[in-house]
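Novice: Pasting the sequence and the predicted coordinates here, then a few questions.
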Amino acid sequence: MTQETSSPQKALITGASSGIGATYADRLARRGMDLVLVARNATRLGTLADRLRAQTGVRIEVLPADLTLEADLSVVQRRLEEGDVTMLVNNAGMALKGGLLDASSDDLTRIIALNVLAPTRLAASAGKTFAARGQGAIVNLGSVLSLAPEMLDGVYSGTKAYVLNLSQSMTAQLKGRGVFVQVVLPGATRTEIWERSGNDVNALPPEMVMGVDELVDAALVGFDRGEDVTIPPLQDDAPFREMTSVRLAMMPLLSTNAAAPRYRGA
């Protein structure tokens, strides 16, 4: 059975006012799902909600929130815990201009709050609620940079590596409890995150940048297939599967009562 045929009936989407989040809202509304749209920009949320209501007839709730603020994050957590939401799309995120040595303390605090703390707390609330009901889905938006820490900004890629780690752990923990967890790893995608962080997506070769419609449509194909990790730009997933196989084979060897011989004194 595909994820589509057992699709939840109401999705809460963070970062829903533009880009990936707004495209998920469009696609899920066209699948007949009611929506709870979360983002800072209430005006944009309202415009999107009005359009999707007119085009699809689904019920849409607008929930303006800044997920870097404790009070707002708690409101969204409580909304998930009410029990009628059955799909979480953990999409809200930000990037930095430059890296660790270029960012201010406030920038570093904000990116960790939005890219790590917020999705963790929302995933925890959704996971507990869905597991108690025995049904639900969590989609976490990561990045291919989680697999390439040497590239670009290690802070951003580090937050996305965390999202990948969290998602894979949740998949293992929630297996058999009716909760499906998917992590999506986009490559460079044409969204407003570039402009907001002061970066220029047009500086990249066009063949490296995916359109947001292409990205979300591919991610939903992965969702329907029940993929726990979906990498839309990866043409052949054999290297990723091989890497995963090696990692899993190494797991029993990672904790022993003696240091490896290569670390013992001569």
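Specialist: Looks like it arrived, so ask away. Numbering: from 1, shown residues only.

Novice: For the rest of this, base every contact and every neighbour count on C-alpha atoms.
Specialist: Noted.

Novice: ok, how many other residues are close to K128?
Specialist: Using other Cα atoms under 10 Å, K128 has 16 neighbouring residues.

Novice: That one in helix, strand or coil?
Specialist: helix (DSSP: H, G, I helix; E, B strand; the rest coil).

Novice: Report the separation between N165 and E195.
Specialist: Between N165 and E195 the computed distance is 28 Å (Cα to Cα, to the nearest Å).

Novice: whoops, L63 was the one
Specialist: 24 Å.

Novice: Neighbour count for the two, which is higher?
Specialist: L63 (23 against 13).

Novice: contacting residues around the more buried one?
Specialist: 36-39, 42, 76 (Cα atoms under 8 Å, 6 or more residues apart in numbering).

Novice: export the residues you listed to TSV and tack on secondary structure, distance to F223 and neighbour count?
Specialist: Below are those laid out as TSV (DSSP: H, G, I helix; E, B strand; the rest coil; distance: Cα to Cα, whole Å; neighbours: other Cα atoms under 10 Å):
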residue	secondary structure	distance to F223	neighbour count
V36	strand	19	24
L37	strand	20	27
V38	strand	21	25
A39	strand	23	22
A42	helix	28	16
V76	helix	24	23
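
Novice: Out of those, which is nearest to T120?
Specialist: Minimum distance to T120 across the contacts of L63 is 12.4 Å, recorded for V76 (Cα to Cα).

Novice: For the stretch 101-250 of the chain, which segments are assigned as strands?
Specialist: Using DSSP state E, counting those that start in this stretch, the strands of the stretch 101-250 of the chain run over 136-141, 179-184, 229-230.

Novice: Please identify the deepest-packed of those strands.
Specialist: Mean neighbour count (mean count of other Cα atoms under 10 Å) peaks for strand 179-184 among the strands of the stretch 101-250 of the chain, with a mean of 26.

Novice: Quick one: residues in contact with that strand.
Specialist: 127, 130-131, 134-143, 163-164, 167-168, 170-171, 174, 219, 223, 226-232.

Novice: for stretch 102-116, same thing?
Specialist: The contact list for stretch 102-116, computed with Cα under 8 Å, 6+ apart, reads 67-68, 92-97, 100, 156, 159-160, 162-163.

Novice: Quick check: the farthest pair among those?
Specialist: L67 and L100 (21.9 Å).

Novice: Structure two is appended below for comparative analysis:
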Amino acid sequence: MKNENAVVLITGASSGIGATYADRFAQRGHDLVLVARDRTRLDALTTRLRNEFNIAVEVLPADLTQPSDLQVVEDRLRNDARIGILINNAGLAQAGSFVQQTPDSIDQLLTLNTQALTRLAAAVAPRFVQSGSGAIVNIGSVVAFAPEFGMSVYGATKAFVLFLSQGLNQELSSRGVYVQAVLPAATRTDLWQRAGIDINTLPEVMEVGELVDAALLGFDRRELITIPPLHVAERWDTLDAARQGLMSDIRQAQAAERYRV
């Protein structure tokens, strides 16, 4: 199944980036499977999309930090051959510094932002490879580049998302599967409020529609890394080239001269 006819499964679909992806794919004529915890919001969104765009929309309520709910979504991705696009959007932000985090908050952040995202991609990838088509979109963050921001756990999860997406591209692109990592900066969504952060204290915030429209332009261009707020695209090219240069200077048979006693 080619992407232009595919059903799109979107996690974190009840509001913000996920709901906007649902709107944009509905405009493109895609049927949808919407995954989130908030059944009331999902139902309201579903009714609007069905009425406005005459598409099929299925609600799949799930808390992806709960193993049983995650299993339901995994099974759907494995077994529903109509689903050809996965938007891995569900995620949590971090409130407070590292020393203010509780074990439960750290566990929830890691579970949703990394484990659930990875398992959903792993559930659908074998079927995509078998069909020779399909797309996985992972929503990361520019915080992945910025330990200076003081969001150590959140930033680490988004660095994981970036690395995973790059690795999956290496493994899957030659087999017909497209992988995209989308890295927003601050975007006007409910994510901040749920984390206890006042978004109005941030100096610059992108509107969610602008973010998703830019991400979808990158999707249509088949970009691996899409960074909507990056205004000088060559910055990313320079960073990636520096990384590859660093790897070329690693010679693992001996320690570098500066470490020899």
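Specialist: Great, that's in hand. Values in this document were obtained by computation on a predicted structure and should not be read as measured data.

Novice: P252 of the first structure is nearest to which of the strands of the stretch 101-250 of the first structure?
Specialist: With Cα to Cα as the measure, strand 229-230 is the member of the strands of the stretch 101-250 of the first structure nearest P252 of the first structure (22.3 Å).

Novice: can you tell me what part of the second structure that closest one aligns to?
Specialist: Aligned by TM-score structural alignment, strand 229-230 of the first structure corresponds to residues 225-226 of the second structure.

Novice: Could you give the separation of that stretch from the chain centroid?
Specialist: Stretch 225-226 of the second structure has its C-alpha centroid displaced from the chain centroid by 11 Å (Cα atoms, centre = their mean, to the nearest Å).

Novice: Superposed on the first structure, what's the mean shift for that stretch?
Specialist: Superposing on the first structure places stretch 225-226 of the second structure at an average distance of 0.2 Å from its equivalents, by mean Cα distance after the TM-score superposition for the first structure.

Novice: Just give me the neighbour total for the equivalent of R196 of the first structure over in the second structure.
Specialist: Residue pairing (TM-score structural alignment): R196 of the first structure is matched to R194 of the second structure. R194 of the second structure: 13 surrounding residues under other Cα under 10 Å.

Novice: For the aligned partner of L86 of the second structure in the first structure, which three-state class applies?
Specialist: Mapped onto the first structure by TM-score structural alignment, L86 of the second structure lines up with L88. Here L88 of the first structure is recorded as strand under three-state DSSP.

Novice: check contacts around the counterpart of F130 of the first structure in the second structure.
Specialist: Matched to the second structure by TM-score structural alignment, F130 of the first structure sits across from F128. Neighbouring residues of F128 of the second structure by Cα under 8 Å, 6+ apart: 84, 134-135, 176-177.

Novice: Closest one to R260 of the second structure out of those residues, please.
Specialist: Nearest to R260 of the second structure among the contacts of F128 of the second structure, counting by Cα to Cα, is V177 at 45.2 Å.

Novice: Give me the mean deviation of whatever helix or strand V62 of the first structure lives in from the second structure.
Specialist: Per DSSP states H and E: V62 of the first structure is located in strand 60-64. Superposed on the second structure, strand 60-64 of the first structure shows a mean distance of 0.4 Å to its aligned residues (mean Cα distance after the TM-score superposition for the first structure).

Novice: And that strand, what's buried?
Specialist: Within strand 60-64 of the first structure, the residues scored as buried using 16 or more other Cα atoms under 10 Å are 60, 62-64.

Novice: With neighbour numbers in mind, choose between L67 and L100 of the first structure.
Specialist: Neighbour totals were compared for L67 of the first structure and L100, and L67 leads with 27 against 15 (other Cα under 10 Å).

Novice: show me what contacts that one?
Specialist: For L67 of the first structure, the contacting residues are 73, 113-114, 118, by Cα under 8 Å, 6+ apart.

Novice: just I17 of the second structure next, same as before
Specialist: If you count contacts by Cα under 8 Å, 6+ apart, I17 of the second structure has them with 89, 189, 208-209, 212.

Novice: between these, which is closest to I199 of the second structure?
Specialist: After measuring the contacts of I17 of the second structure against I199 of the second structure - Cα to Cα - the closest member comes out as T189, at 8.7 Å.

Novice: residues touching the closest one, list them.
Specialist: Per Cα under 8 Å, 6+ apart, neighbours of T189 of the second structure: 15-17, 208.

Novice: Show the contacting residues for the spatially most central residue of the second structure.
Specialist: Closest to where the C-alpha atoms of the second structure average out (Cα atoms, centre = their mean) is I139, at 2.0 Å. By Cα under 8 Å, 6+ apart, I139 of the second structure lies in contact with 87-89, 161, 181-184.

Novice: For the stretch 51-200 of the second structure, which segments count as helices?
Specialist: Applying DSSP state H, counting those that start in this stretch to the stretch 51-200 of the second structure gives helices spanning 67-79, 103-110, 117-131, 152-172, 191-194.

Novice: mean per-residue distance, the last one to the first structure?
Specialist: Relative to the first structure, and after both are superposed, helix 191-194 of the second structure has an average distance of 0.5 Å to its aligned residues, where the measure is mean Cα distance after the TM-score superposition for the first structure.

Novice: Check which helices and strands that helix is in contact with.
Specialist: Of the remaining helices and strands, none touches helix 191-194 of the second structure by 3 or more Cα pairs under 8 Å, 6 or more residues apart in numbering; DSSP states H and E.

Novice: which other residues reach that helix?
Specialist: If you take Cα under 8 Å, 6+ apart as the criterion, helix 191-194 of the second structure is touched by 16, 92-93, 198-199.
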